[in-house]
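Q: What follows is a protein structure lacking sequence information:
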């Protein structure tokens, strides 16, 4: 986790103390399983455009809360999707990318949830 991103977010959203920041982080945490499911579904069904969109969504949202490792995994997947998948049969490439990327991304997301959980609660009053 990049604490400076959370600090900047807290400063930018400081309209009512830490309330907006907690809501923002809580929304990220609550929506994370949905982002993984969208990515899994797109990869396993051979939906290249859906996979790119899901990877971008995961990358961008992770960057916004400072989840740098998760963002990097999504960025790596996006690069693979844009290079390899466009040159090959997507029905073969996307399931292979699912095997390669989903398990590490879910593991990293669990660690991200553990790291961010205090920020989505009353404990964020630092």
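A: Sure thing, it's come through. Fair warning: this is a prediction, and the values are worked out from it, not measured in the lab. Numbering: from 1, shown residues only.
Q: going forward, measure contacts between C-alpha atoms and count neighbours the same way
A: OK.
Q: Strands of the chain, residue ranges please.
A: Applying DSSP state E to the chain gives no strands.
Q: which residues of it fall in helices?
A: Ranges of helices within the chain are 3-12, 19-45, 48-65, 68-87, 90-116, based on DSSP state H.
Q: So which of those is the most surrounded?
A: helix 48-65 (a mean of 20; mean count of other C-alpha atoms under 10 Å).
Q: counting contacts, what elements does it pack onto?
A: helix 3-12, helix 19-45, helix 68-87 (3 or more C-alpha pairs under 8 Å, 6 or more residues apart in numbering; DSSP states H and E).
Q: Quick one, which of those gets closest to residue 61.
A: Distance to residue 61, taken as C-alpha to C-alpha, is lowest for helix 19-45 among those, at 7.0 Å.
Q: Measure how that closest one sits relative to helix 3-12, angle-wise.
A: With axes from the mean of the first three to the mean of the last three C-alpha atoms, to 10 degrees defining the directions, helix 19-45 sits at 130 degrees from helix 3-12.
Q: helices and strands around helix 19-45, which ones?
A: Here helix 19-45 touches helix 48-65, helix 90-116, going by 3+ C-alpha pairs under 8 Å, 6+ apart.
Q: And the ones you listed: which comes nearest residue 42?
A: Across the helices and strands packed on helix 19-45 (criterion: C-alpha to C-alpha), the nearest stretch is helix 48-65, sitting at 4.9 Å.
Q: try it against this one:
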């Protein structure tokens, strides 16, 4: 992976353009030297339960996240593969925000890196990260089902 100056067309000189080599999704997550973030942070879901004073609301949100996963991934994949930067940014933001809200820390961090790459217009590198996004998403779904919703089945 290499780093270059800002390729942002909106004048944001603080944006560092990232370029991913194929299969480097996990390496991009840990390059800050802070170690690998957890797949799922159950404290975030516990906070959500507390915020709504109802475990059922948080559990419903987690179930909805699982139910919408394929749609989110398909939308992101289509936008990136179509070189539709605006749609890819929208799909990436949806993925990042929903993942952060459900406690999917690793996937949220990967989505941030993907968004940086898309913002710089490097759709080829963005395409190379899609398999890592799919893999992290599948791992996240398993973690939510096993570690959080296991009593709901």
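A: In hand now; what should we look at? Just so you know, these numbers come straight off a predicted model, no measurement behind them.
Q: circling back: make JSON lines out of the helices and strands packed on helix 19-45 of structure 1 and add distance to residue 13 of structure 1.
A: Converted to JSON lines, the helices and strands packed on helix 19-45 of structure 1 look like this (distance: least, C-alpha to C-alpha, whole Å):
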{"stretch": "helix 48-65", "distance to residue 13 of structure 1": "12"}
{"stretch": "helix 90-116", "distance to residue 13 of structure 1": "17"}
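Q: So which residue is dead centre in structure 1?
A: The C-alpha lying nearest the average C-alpha coordinate of structure 1 belongs to residue 58 (C-alpha atoms, centre = their mean; 3.1 Å).
Q: That one corresponds to which position in structure 2?
A: Residue 58 of structure 1 maps onto residue 95 in structure 2, with residues paired by TM-score structural alignment.
Q: Just confirm that match contacts residue 111, I think it does.
A: Yes: Residue 95 of structure 2 is in contact with residue 111 according to C-alpha atoms under 8 Å; the separation is 6.7 Å.
Q: circling back: ok, the match of residue 58 of structure 1 - contacts?
A: Residues in contact with residue 95 of structure 2 (C-alpha atoms under 8 Å, 6 or more residues apart in numbering) are 72, 108, 111.
Q: rerun that using 7 Å as the cut-off
A: Under the criterion of C-alpha atoms under 7 Å, 6 or more residues apart in numbering, the contact list for residue 95 of structure 2 reads 72, 111.
Q: measure it to residue 142 of structure 2 for me?
A: Separation of residue 95 of structure 2 from residue 142 of structure 2 (C-alpha to C-alpha, to the nearest Å) stands at 17 Å.
Q: Map residue 44 of structure 1 across to structure 2 for me.
A: Per TM-score structural alignment, residue 44 of structure 1 is aligned with residue 81.
Q: If we ignore the residues flanking it in sequence, what's nearest that match?
A: The spatially closest residue to residue 81 of structure 2, leaving aside those adjacent along the chain, is residue 127, at 6.6 Å (C-alpha to C-alpha, 6 or more residues apart in numbering).
Q: so the one you found sits right up against residue 80, yeah?
A: Yes: Residue 127 of structure 2 sits in contact with residue 80 when judged by C-alpha atoms under 7 Å, with a separation of 6.2 Å.
Q: Of the helices and strands packed on helix 48-65 of structure 1, which is nearest residue 123 of structure 1?
A: helix 19-45 (9.3 Å).
Q: Contacts only, for residue 141 of structure 2.
A: Residue 141 of structure 2 makes contact with residue 66 under the criterion C-alpha under 7 Å, 6+ apart.
Q: That one pairs with which position in structure 1?
A: For residue 141 of structure 2, the aligned position in structure 1 is residue 113, judged by TM-score structural alignment.
Q: Could you tell me how far its match is located from residue 79 of structure 1?
A: Taking C-alpha to C-alpha as the measure, residue 113 of structure 1 and residue 79 of structure 1 are separated by 25 Å.
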